[in-house]
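[1] the sequence isn't on hand, but the structure is:
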């Protein structure tokens, strides 16, 4: 069941219906990073560069080209620094489009089922920030165990598996149930959700591909929710 959900979610990432979501996520991410670069460069040129130049008041005119080289190198350094923000920024932006992915999955693979209800923009932003916080918090915990041989890798998967599984399964469930009922449903199937979270954690550990983690996780948990719901028809549904 879990592997089926993961397989379907992975192929859905590259389906024709999902490409528009990918384009939006990557496009907005690039625009945000470019905007950050201009803002940081402006702050550097306005405040930091004059302060640094104050330490070298006696530079002769013939060495003025050094200032130009320094500015160019600083701009490149800022760009490289922003590259480190690529993953969290992508995660934050992708979190705003989780419902788009869920809708694609539901229409593509469950056309006969009643479609879920998308979250309003406010809760969607909150969900996006929660995902970012979950990833950061989980990896901070794993970082503390970094120097314990063998434990750090296990901690990474256990912490991220639990947190990511919980967040994304409840996201999928809340498209069809009340928040309280979604949490109860997740708790009832906690072991299955945790195993699904481990798959997401493994996806998160793959360089470059992990930029798509929120989209993969959303699709996978929609599939997992559907599969579990089909087996647990007796669970009370809110009206």
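    Thanks, I have the structure now. Predicted, not measured: the structure shown is a model, and the values here were computed from it. Numbering: from 1, shown residues only.
[2] CA only for contacts and neighbour counts going forward, please
    Noted.
[3] show me the longest helix that occurs in the protein.
    helix 16-43 (DSSP state H).
[4] hey, where'd the helices end up in this structure?
    Here the chain has its helices, by DSSP H, at 2-13, 16-43, 49-53, 65-83, 86-94, 98-109, 121-144, 151-173, 179-188, 190-204, 213-231.
[5] tabulate the ones you listed (a markdown table), appending distance to residue 237.
    Formatted as a markdown table, the helices of the chain follow (distance: least, Cα to Cα, whole Å):
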| stretch | distance to residue 237 |
| --- | --- |
| helix 2-13 | 22 |
| helix 16-43 | 29 |
| helix 49-53 | 61 |
| helix 65-83 | 45 |
| helix 86-94 | 29 |
| helix 98-109 | 19 |
| helix 121-144 | 22 |
| helix 151-173 | 11 |
| helix 179-188 | 8 |
| helix 190-204 | 18 |
| helix 213-231 | 10 |
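[6] next one for the comparison:
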């Protein structure tokens, strides 16, 4: 059930019906990340580098080389910081396009089922901010465990698997039931949802491909929700 939902979600990424959503989601994500890069670079150049420069006068001849090494390390640090922003940024973008993605899948793959109900714009923005907070907290927690050998990678998958699985499944279910009912349904199928979240976390861990995480996760959870309901003997 999980692998089948993942296969269908991957196929949906490049389907003609989803192409416009793909470009809008990808374009907005890239714009936000580019803005963050320039913001981080400007902060480093205008605040950090002058502070480091204040220590250079009077140092030996190798101080210039030390500054060069520091600049290279800083470049890697900026790249790492930007990489850590990918998950929260994609979470923000997700809330703006999830209903569009879900509607494409429901109309194409489940035309005989009752259609889902899209969230109002205010709720969509709230959902987007909720995704941001949840994913940011999860990745901050995983980042804190980076200093513990053998646990950091496992922490990334466990934390993101739980959080992403929970949020995206409840989103898919909330198109057909109240948020409270969606939470209860997710709780009854918590193991399945968590395992599906691990697949999303694996997708998120792949550079560049992780920019498409919102589309993949939303698509996968719509298919998973439909299969859960079919097992219960109910149409989606």
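    Structure received. None of the values given here were measured: they were computed from a predicted structure.
[7] chain center to the longest helix of structure 1: distance?
    14 Å (Cα atoms, centre = their mean, to the nearest Å).
[8] what do you get for stretch 110-128 of structure 1?
    17 Å.
[9] stretch 132-144 of structure 2 now?
    11 Å.
[10] contact partners of that stretch?
    Stretch 132-144 of structure 2 is contacted from outside by 84, 87-89, 91-92, 152, 155-156, 159-160, 163-164, using Cα atoms under 8 Å, 6 or more residues apart in numbering.
[11] put the buried members of the residues you listed into a ChimeraX selection.
    Only the buried entries of the contacts of stretch 132-144 of structure 2 go into this ChimeraX selection, using 16 or more other Cα atoms under 10 Å:
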select :87,88,89,91,92,152,155,156,159,160,163,164
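[12] need the max-distance pair from the contacts of stretch 132-144 of structure 2.
    92 and 152 (24.4 Å; Cα to Cα).
[13] was I right about residue 105 of structure 2 contacting residue 221?
    No: between residue 105 of structure 2 and residue 221 there is no contact under Cα atoms under 8 Å: 10.7 Å.
[14] neighbour count winner among these two?
    residue 221 (29 against 22; other Cα atoms under 10 Å).
[15] how close does the spatially most central residue of structure 1 sit to residue 214 of structure 1?
    In structure 1, the C-alpha nearest the mean C-alpha coordinate belongs to residue 91, at 2.6 Å (Cα atoms, centre = their mean). Distance, residue 91 of structure 1 to residue 214 of structure 1, using Cα to Cα, to the nearest Å: 6 Å.
[16] ditto for residue 166 of structure 1
    Relative to residue 214 of structure 1, residue 166 of structure 1 is positioned 13 Å away (Cα to Cα).
[17] who has more neighbours, the two?
    Neighbours were counted for residue 166 of structure 1 and for residue 214 using other Cα under 10 Å; residue 214 has more, 27 against 20.
[18] aligned to that one, what sits in structure 2?
    Alignment note (TM-score structural alignment): residue 214 of structure 1 maps to residue 214 of structure 2.
[19] contacting residues for the closest residue to that match other than its chain neighbours?
    Nearest residue to residue 214 of structure 2, sequence neighbours excluded (Cα to Cα, 6 or more residues apart in numbering): residue 94, at 4.9 Å. Taking Cα under 8 Å, 6+ apart, we find residue 94 of structure 2 in contact with 25, 128, 131, 214, 215.
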